[in-house]
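**Q** Sequence and predicted structure below; questions after.
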Amino acid sequence: MPRAFGPVRSTAVTASAVSLALLLAACGGSDDGDGGGKKSSAPPAVGAQGVNAHPASDLKQGGTFNLSIQKWIIQYNSYQADGTDGDASAILEQVEPVLMPKDAKGVPHPDPDYLLSAKVTSNSPQTVTYKLNPKAKWSNGKQLGYKDFAALAQALSGRDDDYLVADTSGYDQIAKVQRGADDQEAKVVFKTPYADWPRLFRTLLPADEIDTPDKFNKGWIQKIPVTAAAWKIKSIDKTAQTVTTEPDPNWWGDKPRLDTITWRALSQQADTEAYLNKEIDLAPAILPEDYKRLVKDAGTDIRTGARWDEVHITLGTRGPLSDLALRQAVTLATDRKGIVTAFAKDLPFPVKTLDNHFFMPNQQGYEDNAGKWGKYDPDAAKKLLDGAGWKDNGPDKPRTKGGKSLTLDYTISAGSSSASVDQAQIVQQQLGQVGIKVRIQKVPDPDFFTKYVNRGNFDLTSFRNVDYPFPSQLFSTFQQPTAKQTYLNFGRVSTPEINDLLARAGRETDAAKARDLYNQADEQIWAEGHSIELYQRPQIQAVRKGLANYGAWGLGDPDYTTVGWVK
């Protein structure tokens, strides 16, 4: 997604049928999982970006930049349970304070337009002091202040279940937020140490708009009520399915070069066509059918970067998969290398299976924790199914138990990409070999997350987790749900032991010890059948030639004040 923060993003783009021959071939993945065939180059390294960097002096003043989003956005509060859509967060971060944007290596640094400093000022108890730029103001005229920190910390603390939050991790360790030397200094005091504190308060929201559960949950539906950035909302046009932003004349920092940036809702199968018709200026070039068309366009740059971006299959527990043995059987019956082979066959660099839920292969801390659960073992899957009482009725027939057939719904969005459809059909064929019938359920694009994924209304589904350089960001993905809160654990698979390991890891200030705890938790997550990791998704973007300072951001964040067209 064209943004630097956001928990989930569907892989949907265009739908295409997959022949049985492809499905069968994909089930026998190459030993190295590199997608088969010779690759022409190595994958992008950590810190790699493709943004066509230029100084402001090289850029024209004016012009517009047109982007696409997957669907019309309902919830813009990225901290709310229904606000985790990547496109929504991208727009929000363009018009709200991103206090500590990340550099090319994923390291956050204070943005001086908002923060003069942010640092640990005491270790007993751990206290982080934020000194705000006194020039920084909300669009309602109020200065950014400690009350904004306090309101966000309260909403995300987990102490009030009426705030329907996506993630409490880190915030639940805050004891209090105090006024410092003045209203523009916030002192955040922690109950227990929290090593990943720089990820907190990433996007600051105004206290006046989030200080009650009703405002927090409903006040950002199809609107962004208050802004504080170089850009502001010009219009949100539901009829035209466009969100248009423009420079805010009250901005106190460097002025943007562009006149407008427009975000247009398009079904993803339309992205390539819209790009070639010059309706948008950026399109994903990750799928072979898109890449082959886009790379030939004379006015196009192909830009690549190394991003925290993983594709996985999530297992839900609303039906048969509430049984651990069945989740484990599904895991063992899924040939991950075969899926990677089908996906990566035409890419210019190798893609391998991902064996860790917290770390990418190019991150410190990465270990292969999949163990036996990462290996394709249909015989072991059959034994688990036998032991769970599911009768084997022979080839091409689903198993049965108590008069019911073993049938799972694999839920995908109606506009799913060829890769998504291929993947679903491969899984359907693989699980069918052990007696599990898989029905591919296509649902409307706008409903995929809000009515299905977020609500746990699936047996199997697949989407991307992106931009999680801090492993503690993933706590909510594996956190034990409560009666009211699912957090981001959509399948509701966890254990007290996993919860404890992740809580301890979040409090551990020794980085090596923290990584060890995350890897211990990861081993248990694999064994519990929470989700099946597949691969780290390459970042390949087609971008209009002449566009500067935008494209494949890798681990970094865009600065929309610097984006523009080269003279």
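**A** The structure has been received and is ready for your questions.
**Q** contacts and neighbour counts: CA atoms only from here.
**A** OK.
**Q** List the buried residues of stretch 107-125.
**A** Across stretch 107-125, burial judged by 16 or more other C-alpha atoms under 10 Å covers 107, 108, 110, 111, 113, 114, 115, 117, 118.
**Q** now, which of these sits nearest residue 159?
**A** Taking C-alpha to C-alpha as the measure, residue 118 is the one of these closest to residue 159, at 25.7 Å.
**Q** so where does the closest residue to that closest one other than its chain neighbours fall, helix or strand?
**A** Once flanking residues are discounted, residue 118 sits nearest to residue 130: 4.5 Å by C-alpha to C-alpha, 6 or more residues apart in numbering. Element membership for residue 130, per DSSP states H and E: strand 126-132.
**Q** any idea which helix or strand comes after that strand?
**A** Assigned by DSSP H and E, the successor of strand 126-132 is helix 146-155.
**Q** Touching that following helix from outside, list them.
**A** 163, 165, 171, 174, 176-180, 183-187, 201, 204-207, 210-213, 216 (C-alpha atoms under 8 Å, 6 or more residues apart in numbering).
**Q** same thing but 7 Å
**A** 163, 171, 177, 179, 183-186, 205-207, 210-211 (C-alpha atoms under 7 Å, 6 or more residues apart in numbering).
**Q** One more: stretch 510-528?
**A** Outside stretch 510-528, the residues that reach it (C-alpha under 7 Å, 6+ apart) are 324, 356, 357, 365, 369, 370, 373, 498, 501, 502, 505, 508.
**Q** Buried ones in the helix or strand containing residue 515, by neighbour count?
**A** Secondary structure assignment for residue 515, by DSSP H and E: helix 511-528. Neighbour-count burial for helix 511-528, counted by 16+ other C-alpha under 10 Å, picks out 514-528.
**Q** Same check on stretch 486-502?
**A** 486-494, 498-499, 501-502.
**Q** Out of the residues you listed, the closest to residue 547 would be?
**A** For these, the nearest to residue 547 is residue 488 (35.4 Å; C-alpha to C-alpha).
**Q** that older thread, could you redo the buried residues of stretch 107-125 as JSON lines and give each row distance to residue 197 and secondary structure?
**A** Below are the buried residues of stretch 107-125 laid out as JSON lines (distance: C-alpha to C-alpha, whole Å; DSSP: H, G, I helix; E, B strand; the rest coil):
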{"residue": "107", "distance to residue 197": "12", "secondary structure": "coil"}
{"residue": "108", "distance to residue 197": "11", "secondary structure": "strand"}
{"residue": "110", "distance to residue 197": "13", "secondary structure": "coil"}
{"residue": "111", "distance to residue 197": "16", "secondary structure": "coil"}
{"residue": "113", "distance to residue 197": "20", "secondary structure": "coil"}
{"residue": "114", "distance to residue 197": "17", "secondary structure": "coil"}
{"residue": "115", "distance to residue 197": "15", "secondary structure": "strand"}
{"residue": "117", "distance to residue 197": "14", "secondary structure": "strand"}
{"residue": "118", "distance to residue 197": "10", "secondary structure": "strand"}
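**Q** One more to weigh against that first structure:
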Amino acid sequence: MSHAGVGPRAIMRSAAFLTAGALAVSVLAGCGSDDEASRPLAGQDIAAVSRDKVTDGGTLRWAVDRLPETLNVFQADADAGTTRVAQAVLPSMFRLDGNGQPVRNPDYLESAKVVETEPRQVVLYKLDQQAVWSDGREIGAADFAAQWRALSGKDTAYWTARNAGYDRIEKIERGADDLEVRVTFSRPYADWRSLFSPLYPKDVMGTPDAFNDGARRKLPVTAGPFRLDKVDTKAKGVVLNRNPRWWGQPAKLSELVLQAVPRDQRATALANGTVDLADIDPADVDRIDRAAQGSGGAPLLGAGRTSAKKLRDVALEQGFPADQLPEGTTTRKKITTYLREQEALRDVEVRKSLEPAYTQLALNGSTGPLADERVRRAVARALDRKALAKVVLGPLGLPAVPVGSHLALSGQPAYTDGSGSLGSQDAAQAQSLLADAGWVPGGPITEKKPDKAAGAPAVKESAGGDGTYIVGQDDKPPHRATGDDPKDSEERAAQPSASEGNAGGRRQGQDGPQHTDQHPPQGGAPGAYAPRGTAAPAVASGPLAKDGKALTLRFVLPSGPGSESLRAVADQISQMLDKVGIATEISKVPDDSYFRDHIASGQYDLALYSWPSSAFPATDARPIYAKPVPAADGSLNVEQNYTRIGTDQVDQLFDQAVATLDEDESRALIRKADSRIWAQAGSIPLYQRPQLTAVRKNLVNAGSFGFRTPLYEDMGFLKKGAKAAPGPSGD
């Protein structure tokens, strides 16, 4: 989870979590206190200054991964660029503060509160009396009602990516005057603040044609500090300019351009001035740091013709790849260009924080050894999560603190460390669990040629950014389905079906159901430790085997640029597992097939990817932890639960949390659900992702925002003679 703001959770949040339920409530209750307070591990780093120190005018060029396919955040192919546009040009009733908590947006709302709970929940919105669309029409109940009808799920002509929350609305009507909107719910909805952020005009939401096609490239009517000027497909940019009808603090910038720039070209784009702000990878952080430190501020290229040896030495010092340094005229030109870029990068700095997203190790529990909960728990107990966090965050000077919750991050109100439900690293306990599951060292092994994971060809290694793949950004999860099995219980482990299709039917573009082998019998109580007295050697004396098969797990990773940190983490995990007798076979696959052909289709044992955080876990996390249910075609609908592990008990906790209007009670239920998710050991949160933003030094009120929604009207360039506060900004 970069992401900021309350709105489009289909992009900013697709939660990543798993279900649990094998341990007794009394055990789970001891994992953390409901009153435990937390704070963000890192504040925003945006060079914050007051508006009077910001120049009026100027163009900010902001690098994004690609030109948005749509400007409608409620469509399945919306992405982070779509979110940026929506935040700058559309109303949001609520936005996120520095703790990732929704707060009223005073530019649009005078107030919003629950005014009735019986017989129905009613929320009354009082709009700012100056709030108007760019065509001069007042923002009002007609816009709220049009968005509700489009997203309610009742009219299938609207191609919507989600309808969570809107499907609970019974009616929307005008209040005492045009500035009041009354929203009546058919069922209680705790996360009502998640709705209408962003809010589109009725011109977009009023008809299926306008919703499906009209807002993909045009937004003629907006209501934010900026308005959409054009989407320039040739220049691969989205151009926003000041909204003359904006009633709030006027935008300092005259123009904001979202420019599509691949990540491996961003350092060059920053150096040549084609972008001013860009999210970057750790390798570019190192390059910018070298530029700032090199030659004590002296020019990296001499006034005259520098000798070849001197050029090579300076280039190596500045991080030029050594394998690209053979002698030759072409190489000299490349080096000279590189060093000129390094000199230009002295005008750029890196602002660091932690993203509202975390990286996890996912364990596919649908088939193979990991279908046994004891093996999953052994994997989890073998991991030193703090050491893994240090691999990525330590070199960047960011807090290397393991994430303690699947459903919230440190600083958010629902956060508490629930990892005690699973237990800390303990190699002896890991081996006891494996022994209890029948995996013993030195057992006979029947040689069998390993199967390749489905999808594109993979490059395999014997063992083993952060380039972590973020679910909910580029590959859209299947639509949500519902269904419970009331016979399941907390005391019984989830038993996924013996066969399943692709995630969510065929929406991921796969050929058909992917049938799996029958789960091996588990034996003993699910999640139980080995019987008292079971021997467990401190170090595995050889590969573990069972029924003639070695204990080897397929570890699937993306192979593209920017994934170096991710692969380093995978290598450490492989070494930790090897110490308890679990072998890993790493498969590096192309980025474009990583999620589609492996994660979503279940063709993996272990995988690393990230989930964005949410201010509304009761709504957003449920599809990720929902118990998989059979679909009409006989496949298994896993919703967004790509580990394929779930229980009715966890589903019920989410349902209870989203239906209570008592915030403390709702948070307690979320924490209880997280405890059970930990206990099931389907996904293991590792660390909060680094947020690394390269910016021109005179650009202020912009950079790494952390949880907080950006204030686009405050961004701009520092006035001459003014100074910005150094370092991270407090929240």
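**A** All right, it came through fine. These numbers were taken from a predicted model, which means no experiment stands behind them.
**Q** so what number do they get for TM-score?
**A** The TM-score (TM-score structural alignment, normalised by the length of structure 1) is 0.79; 533 aligned residues with a C-alpha RMSD of 4.0 Å.
**Q** what about the residue nearest to residue 118 of structure 1, how many residues close to it?
**A** 25 (other C-alpha atoms under 10 Å).
**Q** What are the neighbouring residues in contact with it?
**A** 115, 117, 118, 119, 185, 186, 187.
**Q** Same list, those, but as CSV with distance to residue 153 of structure 1 please.
**A** What follows is these, written out as CSV (distance: C-alpha to C-alpha, whole Å):
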residue, distance to residue 153 of structure 1
115, 18
117, 19
118, 16
119, 17
185, 15
186, 12
187, 12
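**Q** List just the nearest of those to residue 260 of structure 1.
**A** Once C-alpha to C-alpha is applied, the member of the contacts of residue 130 of structure 1 that ends up nearest residue 260 of structure 1 is residue 115, at 25.9 Å.
**Q** if we can go back for a sec, may I see the contacts of stretch 510-528 of structure 1 arranged in CSV, with secondary structure and distance to residue 541 of structure 1 as well?
**A** Putting those into CSV (DSSP: H, G, I helix; E, B strand; the rest coil; distance: C-alpha to C-alpha, whole Å) gives the following:
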residue, secondary structure, distance to residue 541 of structure 1
324, helix, 39
356, coil, 26
357, coil, 25
365, coil, 28
369, coil, 31
370, coil, 31
373, helix, 33
498, helix, 37
501, helix, 37
502, helix, 34
505, helix, 35
508, coil, 37
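**Q** For the counterpart of the residue nearest to residue 118 of structure 1 in structure 2, give its distance to residue 140 of structure 2.
**A** The alignment partner of residue 130 of structure 1 in structure 2, by TM-score structural alignment, is residue 125. Look at residue 125 of structure 2 and residue 140 of structure 2: by C-alpha to C-alpha, to the nearest Å, they are 10 Å apart.
**Q** what touches both of these two?
**A** Common neighbours of residue 125 of structure 2 and residue 140 (C-alpha under 7 Å, 6+ apart) are residue 181.
**Q** List the residues that contact residue 705 of structure 2.
**A** Residue 705 of structure 2 touches 44, 45, 46, counting by C-alpha under 7 Å, 6+ apart.
**Q** how does it look with 8 Å?
**A** 4, 43, 44, 45, 46, 353.
**Q** Just confirm the fifth one contacts residue 353, I think it does.
**A** No: counting by C-alpha atoms under 8 Å, no contact exists between residue 46 of structure 2 and residue 353, whose distance comes to 9.4 Å.
**Q** And residue 62 of structure 1, how far from residue 236 of structure 1?
**A** On the measure of C-alpha to C-alpha, residue 62 of structure 1 and residue 236 of structure 1 end up 21 Å apart.
**Q** More neighbours: these two, which one.
**A** Neighbour totals were compared for residue 62 of structure 1 and residue 236, and residue 236 leads with 18 against 13 (other C-alpha under 10 Å).
**Q** Of the contacts of stretch 510-528 of structure 1 - the most surrounded one?
**A** residue 357 (29 neighbours).
**Q** Could you find the counterpart of that one in structure 2?
**A** Counting by TM-score structural alignment, residue 357 of structure 1 lines up with residue 406 in structure 2.
**Q** doesn't residue 687 make contact with its match?
**A** No: shown here, residue 406 of structure 2 and residue 687 do not form a contact pair, counting by C-alpha under 8 Å, at 10.9 Å.
**Q** so where do the helices sit in the stretch 201-350 of structure 1?
**A** Using DSSP state H, counting those that start in this stretch, the helices of the stretch 201-350 of structure 1 run over residues 213-218, 271-276, 288-294, 324-333, 336-344.
**Q** residue ranges of the helices in the stretch 351-500 of structure 1, please?
**A** Remark: helices assigned in the stretch 351-500 of structure 1 by DSSP H, counting those that start in this stretch are 378-387, 418-432, 447, 475-478, 496-507.
**Q** Residue 341 of structure 1: which of those helices is closest?
**A** With C-alpha to C-alpha, the closest approach to residue 341 of structure 1 among the helices of the stretch 351-500 of structure 1 belongs to helix 418-432: 10.5 Å.
**Q** how far apart are that closest one and its match in structure 2?
**A** Its aligned residues in structure 2 lie a mean 3.0 Å from helix 418-432 of structure 1 after superposition (mean C-alpha distance after the TM-score superposition for structure 1).
**Q** Matching residue 569 of structure 2 against structure 1, which residue comes up?
**A** By TM-score structural alignment, residue 569 of structure 2 lines up with residue 423 in structure 1.
**Q** Not counting its neighbours along the chain, what's nearest its match?
**A** Counting by C-alpha to C-alpha, 6+ apart, the residue nearest residue 423 of structure 1 is residue 339, at 6.2 Å.
**Q** correct me, but the one you found touches residue 22?
**A** No: with contact defined as C-alpha under 8 Å, residue 339 of structure 1 does not count as touching residue 22 (10.5 Å).
**Q** So which of the two has more stuff around it?
**A** residue 339 (28 against 13).
**Q** any idea how far residue 345 of structure 1 is from that one?
**A** The value you get for residue 339 of structure 1 to residue 345 of structure 1, if C-alpha to C-alpha is used, is 10 Å.
**Q** Next: residue 438 of structure 1.
**A** Distance from residue 438 of structure 1 to residue 345 of structure 1, by C-alpha to C-alpha: 25 Å.
**Q** Have a look at the two and say which one is more surrounded.
**A** Neighbours were counted for residue 438 of structure 1 and for residue 345 using other C-alpha under 10 Å; residue 438 has more, 23 against 19.
**Q** Noted, bye for now.
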